[in-house]
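Asks: No sequence on hand, only this structure:
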């Protein structure tokens, strides 16, 4: 329980903090008046103006210094406070007034410019939806606080409205602006069964949607949370500066004391205190990281902190998953080959794949809907085998759906004619789903995939920026994986790998000294994302992949990857530049002090100017964009004559 004096002190602190800008302005006017009076030979009145200015401006500085001391922290404010008291002792009221004014004015400029660097992040929180039009059981629409919306609620969203929660469209069509999530200000057509995200805007149309994620679980809420948390994660440069400042400030106090004792020059000692303030050094690294993270958020790239930026900037090896990463995962069945009556097996395989999120399985389900396949048999004992496929009992028979490895481990023979069919499908650019019933291969399903636009040009840009080695790890067939890698411009391709094999491969790269970033999108990629020095998730991927990763590409595009890598390098370079500016300024001031050309007021002006310079330097990051221009190509299906696809259904 606070006593009365402590309560009064808290109230005073809050009042001063609230009116700090007014205090700074009043101090400026008093100083101007004091110097005008001094010019008019009104020395006594001028001193009164300057004393009042010093007292007014020094009060908040001294209060901050005292608060820091109570927490056993020695900060810049303590140096300035001692310097001001010392200036009073020697009667240099103009010096004390100018020093305190410049300190407050520098803090004002710092807050203003920092606010600008955080604007892109702040704008995210301001876009967060607050209400939702929930359809009640009797059909009426009620405007409800977004925090009260539950999973399963039906929500109506009209033209011009924000989508309040993540969900799936149950009725209607609309064009949706997804810039708040993807960073790309373009309209996306949405219809029945399409997924929509909280924070996006319905530009034209009207939809009914079922809420699937609400509150803090929505994609938009996670974006805000990740960006806000990222600002608090410090880079190695910031951690070093924190440790440096801890010892530097007491060191300046000791040096000033030694100067006073050794030279018997109190003014010189006070000046050392003022000019030794490491303001630009302390602010230089954090403002660069905030600006870099803000730029990324504005362009659909979420970077989880300064430490991630620093590590990412040193990455020399990029490792990619294939399906859903190098390719879009938009697959379609191109051919079905059966051996005997496969009706039951195909229908049962489709039923099994309905629970799979893998693109190959979804392609089979979509194709089955056009064929009218229906499954009447009883399915039981479903066994999902990672990296291979699914086994299950259909009535009294065993159904196996997956890749050739699963067929081999299940002791299912593939004869020469069937192998020729598999080879022909692969040569035509297909991934293969193999379906067997009762130890007999009964059907082959060929599935084509779509490579992402700008993959090859983006990888060239990444190599021009600093990446030395690109590798693709996939569970797919070696021949078709090599073809995909060749078209994408990948240096190395390693195929027929299980998720654990991929993580072990990444670990092996690290043991050779490589700094590795892994780019993936699925649950199976999570071990590799966590193992790599930097995990990069496609925003269209699973929640597990996004949560495990260090960088999220919200639009799932390769130009975003180029932007993220270049931004990391620019941010680290900007941080180093700020450190050089800060250290150089202190060295220049001390040299000028010893040479007799720098004094307290002029030195403080240069000191505060250096803080503004490092902030303005960091703000350049807000407008960063890669110099390499990537051509925007339409997504295309690979040439069927090039055999650029795989033969594995990974679940």
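Replies: Great, that's in hand. Source: prediction; values computed, not measured.
Asks: Please count neighbours and contacts with C-alpha atoms only from this point.
Replies: Will do.
Asks: tell me the SS of the residue lying closest to residue 534 once chain neighbours are set aside?
Replies: Distance criterion C-alpha to C-alpha, 6 or more residues apart in numbering; nearest residue to residue 534, sequence neighbours excluded, is residue 517 at 4.5 Å. Of the three states, residue 517 takes strand according to DSSP: H, G, I helix; E, B strand; the rest coil.
Asks: Residue 517 touches residue 313, doesn't it?
Replies: No - counting by C-alpha atoms under 8 Å, residue 517 stays clear of residue 313, with 10.4 Å between them.
Asks: So between these two, which is more surrounded?
Replies: residue 517 (27 against 21; other C-alpha atoms under 10 Å).
Asks: quick one: contacts for that one?
Replies: Contact analysis of residue 517 by C-alpha atoms under 8 Å, 6 or more residues apart in numbering lists 312, 315, 317, 318, 319, 529, 532, 533, 534, 535, 536.
Asks: how about a cut-off of 6 Å?
Replies: By C-alpha atoms under 6 Å, 6 or more residues apart in numbering, the residues touching residue 517 are 318, 532, 533, 534, 535.
Asks: let's bring in a second one:
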């Protein structure tokens, strides 16, 4: 692609290829190609002038330029626009519409004769009056009635400037509401959408990988543990526990057997099933839910909904003020000045602007939220619950010690454990495999197929004997492997605060592996910062041993911890805290955290979390720094303080205008001017950053 560099600073460069370099339909493809490069952090693409703005990691300027130079639109595959591009398009559309509204308002005064402007203004004003009369006819004394009355009174008094300003602000309010809904809808749709490119289809008894778009009704699709179900259908083979939180909000996984229905967008927590396809793409149940999001009031922060209800609630008092002023003064001018000043306009405008600004600021600080209501919940929560492994720790555990039992050696125990665990790349398995490699121990395949039991362990056959490896709960309680007092005492003495993995062969304990997983460097500081920002109770839930959990809690200053908790039980602890009247934040990263994430008032997933954790969470941290939680707490608290401060100012200032109008100090036109200026001023202030960089 030919281009000119029109802006070039470290980490940020803008290319201009010209107006005819590519078309609007090519923007999503170019955007995806750009952000797919590992060194590109952000891309903005505009077909109008052929502009490509790239933000990149330091030291990659030449690679960025080479990439754009070699960019060939003809070679880029057709794709659906990704979420980031869709949000950019919504943002650009909002700015263009707002700019057009402002330009039309002020340019009309320069180029359109006054009589024509007046006729057009009256025509527009009558629409608002009709809307108000319609609400009144339905028995509602809402903001629309007051707006219609104020605009109608201004037109009757020939105060066309006031009428025009009121209509302009109302149109801006409507545009802002549409923009807020569009942004939140896009984020939620992306979190619910089925993001599967290829699936395994069973044909003639053989699993064949095919493109998702080629799947037809009636096909048999195989779905295994940890995978998303890509279609609606009926189970024809196997059984599995399916997490349907995205569909039903239920945190507990549901057992699905032959003949049961499953739905696209849900996740197989454990097991393997074959699904006969009943619906694909736009006909799935999850797609119907996405369509319903358009009409959902849940997208708004509750404080935003309360602001709208407050605005409606004040309306009767404005009319009472109008009536009393007319009754006592017999002066229609003074009475109309009461209608010119209403609380609703500023309240309805400033609150969504504040929320939008806060969401954008959070995004700039590497925090993605699915809606404004989660900022409010984060500000109000007093309890935060952490998963341990991968959240409070780096999920980079290290093998500390091998304890053999019977006639087996440390080397033999580690070789067998590594041989079994290498098939499952979770953090504990990696520690064992890495520990064997560091000790120069080779581990050839000696076992039959292995079966992974989610968050418990692995079972296989080794030299004709059943071999199992995993947690104490799995090996001792589920599999009934006996551990003698002497053996347990030795484990307790040598393992210390390390996590213990048990290995049993042929029904006997063969050995244990002790693995340490130290906390993240910033974890203690992050918890201290959260306390300083109003979090009163910090808890930790983990499937780890009592000693390992206790050690981590002591190091980080955690109030309460729950150890050796089964994955299916984690959400019960969260629900118990909520039942005690607590507002709960849950922070996790794994498949087994998804039910607890779904149960919390607001949930947070780490940047490297599992797909299901990110799908379930309300907030995603795009960095690995836990101190971002404290940053989000600060932003959310400042947002609530700003909204409350806006309320106080709006009530105080507009009440003073009402009083001045009642006593005749201000004419209706002056009241309207001051009211409109204060509304625009409070909105402008609401757009400023909550926390300066």
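Replies: Thanks, I have it. Everything numeric here is computed off the predicted structure, so don't read it as measured data.
Asks: care to give me the TM-score?
Replies: Superposed pair, TM-score by TM-score structural alignment, normalised by the length of the first structure: 0.65. Supporting alignment: 494 aligned residues with a C-alpha RMSD of 4.3 Å.
Asks: before we move on, the earlier item: map the residue nearest to residue 534 of the first structure across to the second structure for me.
Replies: Using TM-score structural alignment, the partner of residue 517 of the first structure in the second structure is residue 585.
Asks: buried stuff in the longest helix out of those in the second structure?
Replies: Using DSSP state H to define each element, the second structure has its longest helix at helix 627-662. By neighbour count with 16 or more other C-alpha atoms under 10 Å, helix 627-662 of the second structure contains the buried residues 627-640, 642-643, 646-647, 650, 654-655, 657-658, 660-662.
Asks: check which helix or strand covers residue 677 of the second structure.
Replies: helix 668-686 (DSSP states H and E).
Asks: in that helix, what counts as buried?
Replies: Buried residues in helix 668-686 of the second structure (16+ other C-alpha under 10 Å): 668-676, 678-680, 682-683, 686.
Asks: out of those residues, who's nearest residue 129 of the second structure?
Replies: Residue 129 of the second structure has its nearest neighbour among these in residue 672, at 17.8 Å by C-alpha to C-alpha.
Asks: now for that closest one: what does it line up with in the first structure?
Replies: Residue 672 of the second structure maps onto residue 604 in the first structure, by TM-score structural alignment.
Asks: Check residue 649 of the second structure too.
Replies: By TM-score structural alignment, residue 649 of the second structure lines up with residue 581.
Asks: Report the separation between that match and residue 555 of the first structure.
Replies: To residue 555 of the first structure, residue 581 of the first structure is 36 Å away according to C-alpha to C-alpha, to the nearest Å.
Asks: Residue 358 of the first structure now?
Replies: Computed as C-alpha to C-alpha, the residue 358 of the first structure to residue 555 of the first structure distance reads 19 Å.
Asks: show me where the stretch 151-300 of the first structure has helices.
Replies: Taking DSSP state H, counting those that start in this stretch to define them, one finds helices in the stretch 151-300 of the first structure at 179-182, 219-232, 236-263, 266-275, 279-298.
Asks: Average offset of the longest one relative to the second structure?
Replies: Superposed on the second structure, helix 236-263 of the first structure shows a mean distance to its aligned partners of 4.0 Å (mean C-alpha distance after the TM-score superposition for the first structure).
Asks: got the contact list for stretch 302-320 of the first structure?
Replies: With C-alpha under 6 Å, 6+ apart, stretch 302-320 of the first structure has contacts from 230-231, 233-235, 289, 296, 467-472, 515-519, 550-552, 568-569.
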